[in-house]
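1. Predicted coordinates and the sequence they were generated for:
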Amino acid sequence: MAMTVFTHPGRHRVAVLARAVLLPIELGIVHQLFGQARQGASADGEPLYEVATCSLAPGDVRTDGDFTVAVAHGPEALAEADTVIVLSSYEDYVQESPELPAPLAEALALIRPGVRVASICTGAFVLASAGLLDGRTATTHWRYTERFARLFPRVGLDPDVLYTDSGSVLTSAGCASGIDLCLHMIRRDHGTAVAGDVARRTVVPPHREGGQAQFIRRPVPERSAPGTSAARDWALRRLQDPITLGQLAARESMSVRHFTRRFREESGMTPMAWLTRQRIELARELLEESDMPVEQVAARTGLGTAANLRQHFHTALGVSPSAYRTTFRGPADGRQS
C-alpha cells in the first residue's frame, strides 16, 4: 500500500514532478513561493500550502549542476495533489515526438480529474504531449517555440507572454517565469494581499510587466536612446484620469509611432494594453481591500463606468468584479455588483 505523501489535510496540496535533468532553480521557486504563503498574509499565519516533490521513481534525480536531488516520493504524490506542477527537463530540449514516454504517461494518468496542472519552462512539452493543452493557449521558453509549434499544432502557442492561464491548466515561459506563474496562482487562490506578502518576503516584484519578448536578443540601442519609464511612472500616478497615447508619447518627447515601438520593445505590449492592465490590477486591490462600490472602483481606476469595468474584468480574469470580491473578501450587505 502506498504511503501517504501529504500530512496536513487542511492545506492545498502541491505536487512538483521532477525529471532528469532538472533545473534546481525551478524546484526552489515552487517550494519557496508556496512555502511562504500564509493565512492572513502574516509571517505568523498558518501555511496555506503543502508542497511535495516527486519523480517517476523515488531516488536521486540528476540536475544540470554537479549534484543530484534526493526525491523521496514516487508518482503516488500526483494522485493526492490539488495542484501538479511539471518542471522542465533535458528530455524536453531534445524531444522530437509528440508522444509521451510510457512511464511518464502512466504517472500523469494518476492525476485526479479537475486537478489544476501547471508547467514551468519546457514542462509545457509534457502537458502538450498529454493532450492537456489541445485547444488552449500556452507558452514555453522562446528558444523552443518553433519546435513546440511544429510538434503540437493543436495548441494555441503564445511565445511572447510570461505565463498563460486557461483555468485548470497553466504554463510559463523560461524558468524564472515560474516565479510569475506561482505568484499568479497564489494570487488567484488567496488574493493580492497574500501574493504581495510572498513577493515582498521573497524580494521579487509581485507582478512583472510585459512578456518574454523583452528577453529575446536584439540589436543594442544607442546609449543616448531614450526609454519610456518616465511615461509609465507618470501614468501610474493618475490612472483615474483619461490618458491618451499622445499624452504618453509627449512625456518622452517622442512621436506616437516611435514611442509605441520603444514601449513594445521595453514591455512586450502596447502602451494602451499596459495601461488597461495597470487599471485592472488597481481594481483588484480596491475590490479586495475596500468596500468601495463597483461604480466608484471604475471611476478610481480610470475604467469609467461599472459596465466597462465588468467587461475588462471578465476579459482579463474570467469573472465579474462582484464574484472576484466575494471570492477574496466574502459576501457583505450593500456591495454592488
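-> Yep, it's here. Residues are numbered from 1 along each chain as shown.

2. contacts, neighbours, all on C-alpha from now
-> Will do.

3. what's the distance between A273 and V86?
-> Relative to V86, A273 is positioned 30 Å away (CA to CA, to the nearest Å).

4. Between those two, which has more neighbouring residues?
-> V86 (26 against 11; other CA atoms under 10 Å).

5. Contacts only, for that one.
-> Residues near V86 by CA atoms under 8 Å, 6 or more residues apart in numbering: 16-18, 117-120, 123-124, 126.

6. What distance do you get for it to L248?
-> 41 Å.

7. With L170 instead?
-> Per CA to CA, L170 is found 33 Å from L248.

8. Then A18?
-> The gap separating A18 from L248 is 45 Å, by CA to CA.

9. Which one of the two is surrounded by more residues?
-> A18 (27 against 23).

10. residues touching the nearest residue to that one once chain neighbours are set aside, list them.
-> Nearest non-adjacent residue to A18, counting by CA to CA, 6 or more residues apart in numbering: S55, 5.1 Å away. With contact set as CA under 8 Å, 6+ apart, S55 has these partners: 17-19, 61, 71, 73-75.

11. ok, second structure coming up, stack it against the first:
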Amino acid sequence: MVVQDGAEPFGLGSLVEVWGEPEHPEDGTPVFDFQVCTPRPGRVPGRSDYDLYVERGLDATADADLVCLSPKYDFLRHDPAVLDAVRSAYDRGAIIYAHCSGVFELGAAGLLDGRECTTHWRYTDLLAERYPEARVRPDVLYCHDGSVITGAGSAAGIDASLHLMREQFGAKVAAATARRIVVPPHRDGGQAQFIARAVPDCDAETLGPLLQWIVENLADDLSVESLARRSHMSERTFARRFRAETGTTPHSWVTRQRVQAAEELLERTDHSIDWIADEVGFGNAATLRHHFARVRGLSPQQYRRRFAG
C-alpha cells in the first residue's frame, strides 16, 4: 500500500479492511503480508487532523504481488519515485490497484492508455481531459482491465477489493471477507475484464422483499411476466421500477444471482454441472456454461478446478 502526503483516510481504510486484517481462524480467509510504504519514510502529513507514520520506503513494492495506490487530496502532483515504482511493478506482472484520486497516478505513469478505467464521479471529466487515451467510465463502481484495477472512490474500494478477492480466491473467501466487515457480498457482473457495477444487495426501496425471494427461489420461473405478476404490476411498470432500483434489468440481475449460486455449488459440492444448472435455474449445462463464461471468463469446470476445496 503506497501512501503519500495528504492521504485520504476513508479510501485508505477501505483497502486496509480487506487486505490488512490479521488472521481470523473462524473465517478461513487468507492472511496477507500487508505493508504500507511511502516515498519518504517517517511522518506523512494528513488533512483530517491527524498524520501517519510510515517506516517503509518504496522498496517494499519491489516484490509485492499487489500494489495499491491510496487516494490523496493533492492528486494532481505526482512523485516521480512513485511513478517509477508503479511502472516497475506493472512491468514485472504485479496487479496494480488505484482507488479514487489515486487513479491519476496511473495516468501519469502511462498505464491508462487504451484502458477501461474510472475514478470518483467528481473527477471523471478531469481524468478524461488529462489522459485522453484512457477510456474513462464515469458510471461504474470500478473497472478491471488486464492487471490494472481502478476504483470509483470511498466505499467502492471495498467493492473492487472483494471483486479481486473473488477472482483470486473464489466466492467462499470473498463472502467470508464481506461478512467480517459487515457489507453485502460482492457479486460481479458484466464482462470478465470489465465489471459494470456490483449487483446491489436486496435492500431496494420497494422491491427488496422480491429480490430476497428471487435469491431463495432461483430454480423457479423468474421471467419478467412472472415477477411482474408476483409484484402486482404491469410488465412495463415492473421493468422500469426494477431498473430504477437496481440499475439493471430483471434478466441481468437474475442471471448474475444464478451464476453466483453456481459458483458456490461448484466450490462446495461435487455435483455434476447438469445438476447445478438445474438447481440454480439455468435448466441445462449448456446454458450454465454460456452465462458462466460470459460473466466469469472461464468455464464451470475451470472454476471448480481452481477454487473447489
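-> Nice, thanks for sending it over. It should be emphasised that the depicted structure is a prediction, and the values quoted were computed from it without experimental measurement.

12. so what number do they get for TM-score?
-> With the length set by TM-score structural alignment, normalised by the length of the second structure, the two chains reach a TM-score of 0.86; 297 aligned residues with a CA RMSD of 2.6 Å.

13. For E285 of the first structure, see how far away whichever residue in the first structure pairs up with A175 of the second structure is.
-> Matched to the first structure by TM-score structural alignment, A175 of the second structure sits across from G196. Between G196 of the first structure and E285 of the first structure the computed distance is 11 Å (CA to CA).

14. so where do the helices sit in the stretch 151-300 of the second structure?
-> 156-169, 171-180, 208-216, 224-230, 235-246, 250-268, 273-280, 285-296, 300-307 (DSSP state H, counting those that start in this stretch).

15. Stretch 267-280 of the second structure corresponds to what range in the first structure?
-> Going by TM-score structural alignment, stretch 267-280 of the second structure lines up with residues 288-301 of the first structure.

16. For the matching stretch, which outside residues touch it?
-> Contacts for stretch 288-301 of the first structure (CA under 8 Å, 6+ apart): 191-192, 239-240, 279-280, 282-283, 286-287, 304-306, 308-309, 321-322, 325, 328-329, 335-337.

17. go on, stretch 58-69 of the first structure?
-> Stretch 58-69 of the first structure is contacted by residues 18-24, 55, 70-74 when judged by CA under 8 Å, 6+ apart.

18. Then stretch 88-106 of the second structure?
-> 11, 61-73, 75-76, 78, 83, 86, 112, 118-120, 123, 127, 147-154, 157.

19. need the contact list for L282 of the first structure.
-> By CA under 8 Å, 6+ apart, the contact set of L282 of the first structure is T301.

20. er, T228 of the first structure I mean
-> Here T228 of the first structure is in contact with 252, 259, 262-263, 266 (CA under 8 Å, 6+ apart).

21. can you map out the helices along the stretch 51-200 of the first structure?
-> With helices called from DSSP H, counting those that start in this stretch, the stretch 51-200 of the first structure shows them at 76-80, 90-93, 102-108, 124-129, 145-151, 177-190, 192-202.

22. what's the average distance of the fifth one to the second structure?
-> Spelled out, it's helix 145-151 of the first structure. The superposed helix 145-151 of the first structure is, by mean CA distance after the TM-score superposition for the first structure, a mean 2.0 Å from where its aligned residues fall in the second structure.

23. which residue numbers in the second structure go with that helix?
-> Under TM-score structural alignment, the match for helix 145-151 of the first structure is residues 124-130.

24. Name the residues that touch that stretch?
-> Applying CA under 8 Å, 6+ apart, the contact partners of stretch 124-130 of the second structure are 104, 118-119, 134-138.

25. For the residues you listed, which single residue is the most surrounded?
-> Most neighbours among the contacts of stretch 124-130 of the second structure, by other CA under 10 Å: T118, with 33 neighbours.

26. was I right about it contacting G153?
-> No - between T118 of the second structure and G153 there is no contact under CA atoms under 8 Å: 9.1 Å.

27. Common neighbours of those two, please.
-> Jointly contacting T118 of the second structure and G153 under the rule CA under 8 Å, 6+ apart are L141.

28. residue in the first structure matching H291 of the second structure?
-> So H291 of the second structure corresponds to H312, using TM-score structural alignment.

29. And that match, how close does it get to L181 of the first structure?
-> Applying CA to CA, the value for H312 of the first structure to L181 of the first structure is 21 Å.

30. Compare those two and say which is more crowded by neighbours.
-> Shown here are H312 of the first structure and L181; by other CA under 10 Å, L181 has more neighbours (24 against 20).

31. Residue in the second structure paired with that one?
-> Per TM-score structural alignment, the equivalent position to L181 of the first structure in the second structure is A160.

32. what's near enough to touch that match?
-> A160 of the second structure neighbours (CA under 8 Å, 6+ apart): 141-142, 149-151.

33. centroid residue for the second structure?
-> A160 (2.5 Å; CA atoms, centre = their mean).

34. before we move on, back to that, mean neighbour count, the helices of the stretch 51-200 of the first structure: which tops it?
-> With neighbours defined as mean count of other CA atoms under 10 Å, the helices of the stretch 51-200 of the first structure peak in mean count at helix 124-129, which reaches a mean of 24.

35. okay, that helix sits on what stretch of the second structure?
-> Taking TM-score structural alignment, helix 124-129 of the first structure hits residues 103-108 over in the second structure.

36. roughly how far is that stretch from the heart of the chain?
-> Here the centre of stretch 103-108 of the second structure is set off from its chain's centre by 19 Å, with CA atoms, centre = their mean, to the nearest Å.

37. all strands of the stretch 1-150 of the second structure, in order?
-> 42-44, 52-54, 66-69, 95-99, 116-117, 135-136, 142-145, 148-151 (DSSP state E, counting those that start in this stretch).

38. In a markdown table: the ones you listed, plus distance to L210 of the second structure.
-> Formatted as a markdown table, the strands of the stretch 1-150 of the second structure follow (distance: least, CA to CA, whole Å):
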| stretch | distance to L210 of the second structure |
| --- | --- |
| strand 42-44 | 48 |
| strand 52-54 | 46 |
| strand 66-69 | 38 |
| strand 95-99 | 33 |
| strand 116-117 | 33 |
| strand 135-136 | 34 |
| strand 142-145 | 27 |
| strand 148-151 | 30 |
